[in-house]
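Q: What follows is a predicted structure for the sequence shown.
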Amino acid sequence: MSKKIIAIVPAAGVGKRALDVSNEGAAVPKQYRLLKGKPMLRWSVEALLADPRVEQVRVVVAVDDPRAQAVLDGLARVVVRPVGGPTRAETVSAGLADAALDNDAWVLVHDAARPGLPLSSLNRLIDICLYEQQGGLLALPVADTVKKAHKAAAFAPAEGCVLTGTAGKPATRYAVAETLSRESLWLAQTPQMFPAELLRKALLQAHRAGVEITDEASAMERYGVEPRLIPGDPRNFKVTWPSDFDLMEKWL
C-alpha cells in the first residue's frame, strides 16, 4: 500500500537578504518577487505538484500574511495555512501539527526560495526514500576548495577606496584560517523527506534543547537518524541574494 505524502513549504519569513521595495516603499518578501512574471512561491509550489504522488502542498505563512492565497489561486492540491512561527523550525513544526498527519505519512519540506527544482530530482528523492524506507535530502557534493575563515585585523583602506558593508557600516574582513577537505562535504538542498511523526519528534527535541535548526536533516541527525544524501541539481539553488533572481530566471 502506498504511503501518504504531503509537502510543507515554510514561507513565513521575509528573506531580508533579498528584500524588494515596491513603488509604495513597502518591503516585499522574496517569495513574492516575480520571476518571469510569476511569483517565486508559485514556481516552487508548482514544482512539487509535478509529481502526482504528492497528495497535497501545505504552504505555511505568517498569521498576518495577506499575499499567499492570491498568489496560489487556482492550484489544485494546495492549501495555505497562516500558522507560521518566527523561525523555520517553528514554522515547520506548526505546519506538521496543523496537518494532523497519520504516523505512517511522509512529509516533504521544500524552501519557498527554490523555484528551480527539477521533476527528475523530486522523483529521485521520493523513489529512494520510499524504496529504502529511510529519510533523505537532495544535496550536491562540494566542487570548490573550501576555506575556513576568521576575522582579519582591521586596516585603513587606500585613499579614495571606499570599503563599506551594509547600511554604510564598515565591512567585516576575513582571512583564511585553514583549508578543509571537500572529500565528504555536500551542500544541502530541499526537498527533505522524512516520516512525519519522526520529524515532528526530532524538531520537538531540538526545540526543547534550545538548538537552532536551519534544516530538517540537522534535526534528524540530532535525533540519531542518518538521512540519505540523494544527488540534486545545480538548478535547485536557493535564491538568497538580489543577483540570484537574474540567474534563476535564466534557468526557468
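A: Arrived safely, thanks for sending.
Q: okay, CA-based contacts and neighbour counts for the rest of this
A: OK.
Q: got the residue ranges for the helices in the stretch 1-150 of the chain?
A: 40-49, 68-71, 88-99, 119-132 (DSSP state H, counting those that start in this stretch).
Q: Reformat the ones you listed as JSON lines; add mean neighbour count.
A: Putting these into JSON lines (neighbours: other CA atoms under 10 Å) gives the following:
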{"stretch": "helix 40-49", "mean neighbour count": "22"}
{"stretch": "helix 68-71", "mean neighbour count": "16"}
{"stretch": "helix 88-99", "mean neighbour count": "20"}
{"stretch": "helix 119-132", "mean neighbour count": "16"}
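Q: and the comparison structure, right after this:
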Amino acid sequence: MSNKTPNYWAIVPAAGSGSRMGSHRPKQYLHLHDKPILQHTLERLCFSRITGIVVCLAEDDAYWETLILQKPVIRVNGGAERCHSVLNGLQALRQLAQPDDWVLVHDAARPCVRQADIEKLMTELAHHPVGGLLAVPVRDTVKRAASNAHQIEIVETINREGLWHALTPQMFRLETLYNALQSVLKKGELVTDDAQAIERFGLQPVLIEGHPDNIKVTHPQDLSLAELYLRQM
C-alpha cells in the first residue's frame, strides 16, 4: 500500500429505469423541491474531502443535461445491472486514482443522506484494511413469506437480532472493490450491493450506523417521505 494519503472518490450508479415508480422518466430525475433527485444526491457528495465524482448513466439518458451541478463530474456509461455500472465507474477511476484510494459508492435515489454520516463513515474507517458501509439495525419484526395463487402467507418469523438494513455510501479501496466485482461477474453471479461482492471475495466489511432517514426512493409513496426529510435538513 502506498505511503501517500489516499484520496476519496464517489461513484453514483444512475443508469436504472426505476420501473417500480411507474413514471414516464427514470426515478432519479423525478423532482423533489424543484430539483431532480439525482441533483440532490450529487449535492450531498460535493464537499471538500471528496476528490471527484463519477456518475454512471444510461447511454440514451435524455435528462442529464438538465441538471445544474455545483462542480464538474465524470460521466461514464452504465451497465445492465448496478454492479456492471459500478465496475464501469471503477475502470474510469483506475486511470485517475491510486489503487488504495477510497471509493464511496452511493445510490442515485438516496437524496437524503446526511453529510455528517458520510464524514462518519470516512473517519471511522480511514485506517481499516477493508472498509464498510452505512447501515441501520432492523427494528421491526421480520417475516419470511411465500405467495400462492391468491395471497401472501407467512412461512416463518425471523429473529431480527444481528440484522441490519444496508444503506449507502459503501466505502472500499478502489482496487479491492474492482477485483471483487470482477471476480463475481466472471463467475456469472450478480450482487445487489458492493459489500456483497467484498464478502464473496473473502473479506468482512464493517457496519457504521447511520440515520434511518437515508431512504432509497423506490416506490411513489417514498417521494413524499423524502420531501419531508429534506425539509427538515
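A: Looks like it came in fine. Computed from a predicted structure; not experimentally measured.
Q: TM-score them against each other, please.
A: In this superposition the chains share a TM-score of 0.93, using TM-score structural alignment, normalised by the length of the second structure; 225 aligned residues with a CA RMSD of 1.3 Å.
Q: returning to that earlier point: for the helices of the stretch 1-150 of the first structure, which one sits closest to residue 55 of the first structure?
A: helix 40-49 (8.3 Å; CA to CA).
Q: In the second structure, which residues correspond to the closest one?
A: Taken onto the second structure by TM-score structural alignment, helix 40-49 of the first structure occupies residues 37-46 there.
Q: show me what contacts residue 9 of the first structure?
A: Shown in contact with residue 9 of the first structure (CA atoms under 8 Å, 6 or more residues apart in numbering): 45, 57-60, 92, 109-112.
Q: What is the equivalent residue in the second structure for it?
A: Using TM-score structural alignment, residue 9 of the first structure pairs with residue 12 in the second structure.
Q: likewise residue 87 of the first structure?
A: So, by TM-score structural alignment, residue 87 of the first structure is matched to residue 81.
Q: And the strands in the second structure?
A: For the second structure, the strands defined by DSSP state E cover 8-14, 31-32, 35-36, 50-57, 74-77, 102-105, 131-137, 142-147, 152-158, 164-173, 206-209.
Q: so where in the first structure does the last one end up aligned?
A: Going back to what we said before, that points to strand 206-209 of the second structure. Using TM-score structural alignment, strand 206-209 of the second structure pairs with 228-231 in the first structure.
Q: outside of that stretch, which residues touch it?
A: Counting by CA under 8 Å, 6+ apart, 121, 124-125, 129, 134-141 sit against stretch 228-231 of the first structure.
Q: from the residues you listed, which two are the most distant?
A: Between any two of those (CA to CA), the greatest distance is 20.0 Å, for 134 and 141.
Q: What is the equivalent residue in the first structure for residue 104 of the second structure?
A: Match for residue 104 of the second structure (TM-score structural alignment): residue 108.
Q: still on that earlier bit, and the match of residue 87 of the first structure, how many neighbours does it have?
A: Other residues near residue 81 of the second structure come to 14 when the count uses other CA atoms under 10 Å.
Q: got a list of what it touches?
A: By CA under 8 Å, 6+ apart, the contact list for residue 81 of the second structure reads residue 16.
Q: now with 6 Å?
A: Applying CA atoms under 6 Å, 6 or more residues apart in numbering, one finds that residue 81 of the second structure lies in contact with no residue.
Q: can you check residue 197 of the first structure too?
A: residue 103.
Q: once aligned to the second structure, how far is the match of strand 206-209 of the second structure on average?
A: Stretch 228-231 of the first structure, aligned to the second structure and superposed, deviates on average by 0.3 Å (mean CA distance after the TM-score superposition for the first structure).
Q: Show me how far that stretch is from its chain's centre.
A: Relative to the chain's own centre, stretch 228-231 of the first structure is displaced by 16 Å; criterion: CA atoms, centre = their mean, to the nearest Å.
Q: Just give me the neighbour total for the residue mapped onto residue 135 of the first structure from the second structure.
A: Aligned counterpart of residue 135 of the first structure in the second structure: residue 131 (TM-score structural alignment). Using other CA under 10 Å, residue 131 of the second structure has 28 other residues around it.
Q: now residue 77 of the first structure
A: 13.
Q: Excluding covalently adjacent residues, which one is nearest to it?
A: residue 56 (4.7 Å; CA to CA, 6 or more residues apart in numbering).
Q: surely that neighbour meets residue 76?
A: No: the criterion here is CA atoms under 6 Å, and residue 56 of the first structure misses it with residue 76 at 8.4 Å.
Q: between the two, which one's more packed in?
A: Shown here are residue 56 of the first structure and residue 76; by other CA under 10 Å, residue 56 has more neighbours (19 against 12).
Q: What residues does the more buried one make contact with?
A: Taking CA under 6 Å, 6+ apart, one finds 6, 77-78 in contact with residue 56 of the first structure.
Q: again, 10 Å this time
A: 4-8, 48-49, 76-79, 107 (CA atoms under 10 Å, 6 or more residues apart in numbering).
Q: could I get those residues as JSON lines with distance to residue 17 of the first structure?
A: Shown next, in JSON lines, are those (distance: CA to CA, whole Å):
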{"residue": "4", "distance to residue 17 of the first structure": "35"}
{"residue": "5", "distance to residue 17 of the first structure": "32"}
{"residue": "6", "distance to residue 17 of the first structure": "29"}
{"residue": "7", "distance to residue 17 of the first structure": "25"}
{"residue": "8", "distance to residue 17 of the first structure": "23"}
{"residue": "48", "distance to residue 17 of the first structure": "25"}
{"residue": "49", "distance to residue 17 of the first structure": "28"}
{"residue": "76", "distance to residue 17 of the first structure": "31"}
{"residue": "77", "distance to residue 17 of the first structure": "31"}
{"residue": "78", "distance to residue 17 of the first structure": "27"}
{"residue": "79", "distance to residue 17 of the first structure": "27"}
{"residue": "107", "distance to residue 17 of the first structure": "28"}
